[in-house]
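*Asks:* Would you be able to build a 3D model of this:
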Amino acid sequence: MTIYNHILTENDFIEQDDLRYPFEERGLQFGDGIYEVIRVYDGKYYLIDEHVGRLYRSAAAVKINVPYKKEDMYKRLDELLEKNGVEGDAKVYLQITRGSAPRDHAFPADTDANLYAYVKDLPRPTELMREGVTAITQDDVRWDWCYIKSLNLLPNVLAKQAAKEQGSFEAILHKNGEVTECSSSNVYYVRDGSVYTHPAKKNILHGCVRMRIEAFCNQENIEFNEAPFLVEDIQYADELFLSSSTAEVMPILKVDGQTVGDGTPGPVTRTLQKCYEQEAGIPENKSIFSSQSATD
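*Replies:* Below is the predicted model:
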């Protein structure tokens, strides 16, 4: 994976090796910050408006002053791709913290936020999207305001690690048996051709791709229900899938070792994958439905 050299900070672009965190950085000491991961296809952002909008909503929710106005943020993010000569598929990680100040739980006075963003190559996970993945279930022990895309991700990290240790791709989180989302993605239940997913309340992240899933369902006359389902309902699912900016639309074929549906990616998931590829402008030779892609 290529790690591009130029990083966007609140002041200018710097060489990656020159990045130094102040010792008392609130993002490091308190997780006092927010972030976004933005997908790039063929050198162009996908869902940039949705990501930038959510960034500013998260900042407002935790009372962080973003160093740029929105129009300037768009400009600087474009410059980040241009400066690094990005032409392929990649991701941009963008983080803003409350700043650097002597350690104290209370907000520091007259302290500027710290911002940086970097870009990395990120090929599409075509084989996983084509063949499907497995998942486990885990208790959702995160805080109640998951709609804020904050740096406080330790419960997510532990859940993802538990999935990895069991040879699975993702951990499906639940509170008292009611499925919320996954450690780093939203999750959907399909029954009799209808899609169900947890309502966009404060206890889940309002995923940018999740918004598009709803739009794709409306476009394809697939019933989309913001209604929670239970872990015990998974055994009756015809299909199960997840979505995120890096995983796109990913079929889930097994949960806790139990097969979902007939054990293959279902027609609703496939339809939504096609919608995603069409909107994102994925060329035919990179499509998961292309024989050429299958041999890449």
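
*Asks:* going forward, measure contacts and count neighbours with C-alpha atoms only.
*Replies:* Noted.

*Asks:* Other residues contacting stretch 20-35?
*Replies:* Stretch 20-35 has contacts (Cα atoms under 8 Å, 6 or more residues apart in numbering) with 55, 58-59, 64, 93-103, 148-152.

*Asks:* From those, which land in strands?
*Replies:* Within the contacts of stretch 20-35, residues falling in strands by DSSP state E are 93-97.

*Asks:* mind putting those residues in a markdown table, distance to residue 75 and neighbour count included?
*Replies:* Formatted as a markdown table, the ones in strands among the contacts of stretch 20-35 follow (distance: Cα to Cα, whole Å; neighbours: other Cα atoms under 10 Å):
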| residue | distance to residue 75 | neighbour count |
| --- | --- | --- |
| 93 | 16 | 14 |
| 94 | 14 | 21 |
| 95 | 16 | 20 |
| 96 | 17 | 26 |
| 97 | 20 | 26 |
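
*Asks:* Second input sequence below; structure requested for side-by-side comparison:
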Amino acid sequence: MALAYCNGSFIQSDEPAVPIDERGHQFGDGVYEVIRVYQGRPFMLDEHLDRLFKSAAAIRLEIGHDGESLKRIIGELTQKSGLSDLDLYVQATRGIAPRNHLFPACPASVSMTAKPFREIPADARAAGISVMLHPDERWLNCWIKSLNLLPNILAKQAASERGCLEAVLVRDGQVTEGTSSNVYMVKDGAIRTAPLSNQILAGITRMAVQRIAHELRIPFIEQSFTPEELRQADEAFITSTTTEVMPVVRFEDGSLVRDGKPGPVARALYERFRAMTGQD
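*Replies:* I've put the predicted structure just below:
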């Protein structure tokens, strides 16, 4: 059973804790972060919390904690969980109040859960994954990590039903990102990914990969590309907190990325990422 935190109390994750009038439940009126903890150390915690506060500010939500306060709670939850490697989910909503679209005069609600992280089998990572191209039907502020994920869920489900791990989203003829990941192509030794904008999330693992690419002297180009360019790439991969660096080798129609095998750039990035997170 996962350990959780809710508004000052540490509880088991299956204990009743969210009132019916909680605005996250009623409206999806809140923001969240998923932080991976390696050997008891949250990875890029400052960057995650900075993004959380930026998302909160964008929806005019006062979380009621500063960064140091959240760090203390995260540290205590990690310690109490008894886990060394875990996924930590942090959620902040506009609070508990009678259902009304207007902002209520009440304190924000903050909750967290700590669960063993979902390890991707080494053979699956070595083989690479399949993805499905899907229209990007989300709203126009995808840079906000909000609780409103229904379009992402529907696209991810459609991909799963086609035997794919991820849906790669396409808006106005350009690849934006995945339902829960950033998307990259490699051509002639250079990495390309969509530039930061309101249409994509500024991924924390994206930030780490950009740093690694700089260290390895691999060009990192923030430039949009089309689905056809993705299909013609030398390599493709996705990144996220939970998938880390994952090679893409196949599309839903059975067509392959190059020879259908993970390429050297994605492998080099992942090896360096493992070292960065203390997994080697």
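
*Asks:* Quick check: buried residues in stretch 141-160 of structure 2?
*Replies:* 142-148, 152, 155-160 (16 or more other Cα atoms under 10 Å).

*Asks:* which residue ranges form the helices in structure 1?
*Replies:* Secondary structure of structure 1 (DSSP state H): helices at 26-30, 48-61, 70-84, 126-131, 154-165, 208-219, 267-280, 291-294.

*Asks:* The shortest one corresponds to what range in structure 2?
*Replies:* Residues of structure 2 matching helix 291-294 of structure 1 by TM-score structural alignment do not exist; the stretch lands nowhere.

*Asks:* which helices and strands does that helix pack with?
*Replies:* Applying 3 or more Cα pairs under 8 Å, 6 or more residues apart in numbering; DSSP states H and E, we find helix 291-294 of structure 1 packed against helix 126-131.

*Asks:* which one in structure 2 is aligned with residue 53 of structure 1?
*Replies:* In structure 2, residue 53 of structure 1 lands on residue 50 (TM-score structural alignment).

*Asks:* Could you check how far its match is from residue 254 of structure 2?
*Replies:* For residue 50 of structure 2, the distance to residue 254 of structure 2 (Cα to Cα, to the nearest Å) stands at 40 Å.

*Asks:* and what of residue 46 of structure 2?
*Replies:* 40 Å.

*Asks:* what sits against the aligned partner of residue 279 of structure 2 in structure 1?
*Replies:* Aligned by TM-score structural alignment, residue 279 of structure 2 pairs with residue 282 of structure 1. With contacts defined as Cα under 8 Å, 6+ apart, the neighbours of residue 282 of structure 1 are residue 41.

*Asks:* Distance of residue 282 of structure 1 relative to residue 219 of structure 1?
*Replies:* With Cα to Cα as the criterion, residue 282 of structure 1 and residue 219 of structure 1 are 19 Å apart.

*Asks:* Kindly report the same for residue 228 of structure 1.
*Replies:* 22 Å.

*Asks:* where's the match of residue 279 of structure 2 relative to residue 119 of structure 1, distance?
*Replies:* From residue 282 of structure 1 to residue 119 of structure 1 the distance is 20 Å (Cα to Cα).

*Asks:* just residue 46 of structure 1 next, same as before
*Replies:* Distance of residue 46 of structure 1 to residue 119 of structure 1, computed by Cα to Cα: 14 Å.

*Asks:* For the two, indicate the residue with more neighbours.
*Replies:* Comparing residue 46 of structure 1 with residue 119 by neighbour count (other Cα atoms under 10 Å), the higher total belongs to residue 119, at 26 against 20.

*Asks:* from memory that one sits against residue 36, does it?
*Replies:* No. Contact status for residue 119 of structure 1 versus residue 36: not in contact, 11.9 Å apart, counting by Cα atoms under 8 Å.

*Asks:* which neighbours do the two share?
*Replies:* Common neighbours of residue 119 of structure 1 and residue 36 are listed as residue 93 (criterion: Cα under 8 Å, 6+ apart).

*Asks:* residues contacting residue 2 of structure 2?
*Replies:* Taking Cα under 8 Å, 6+ apart as the test, what residue 2 of structure 2 contacts is 12-13, 81, 113-116.

*Asks:* switch the cut-off to 10 Å
*Replies:* 11-14, 81, 113-116 (Cα atoms under 10 Å, 6 or more residues apart in numbering).

*Asks:* Out of those, who's the most crowded?
*Replies:* residue 114 (29 neighbours).

*Asks:* What's residue 141 of structure 2 aligned with over in structure 1?
*Replies:* Match for residue 141 of structure 2 (TM-score structural alignment): residue 145.

*Asks:* residues in contact with that match?
*Replies:* 61, 201-205.

*Asks:* Neighbour count: residue 228 and residue 219 of structure 1, which is higher?
*Replies:* Set residue 228 of structure 1 next to residue 219 and count neighbours by other Cα under 10 Å: residue 228 wins out with 15 against 11.

*Asks:* Count residues in the vicinity of residue 109 of structure 1, would you?
*Replies:* 7.

*Asks:* do the same with residue 29 of structure 1
*Replies:* Neighbours around residue 29 of structure 1, by other Cα under 10 Å: 13.

*Asks:* can you check residue 253 of structure 1 too?
*Replies:* If we define neighbours as other Cα under 10 Å, then residue 253 of structure 1 has 23 of them.

*Asks:* Please pull up the equivalent of it in structure 2.
*Replies:* Match for residue 253 of structure 1 (TM-score structural alignment): residue 249.

*Asks:* Residue 240 of structure 2 against residue 206, yeah?
*Replies:* Yes. Residue 240 of structure 2 lies in contact with residue 206 (Cα atoms under 10 Å); the separation is 7.3 Å.
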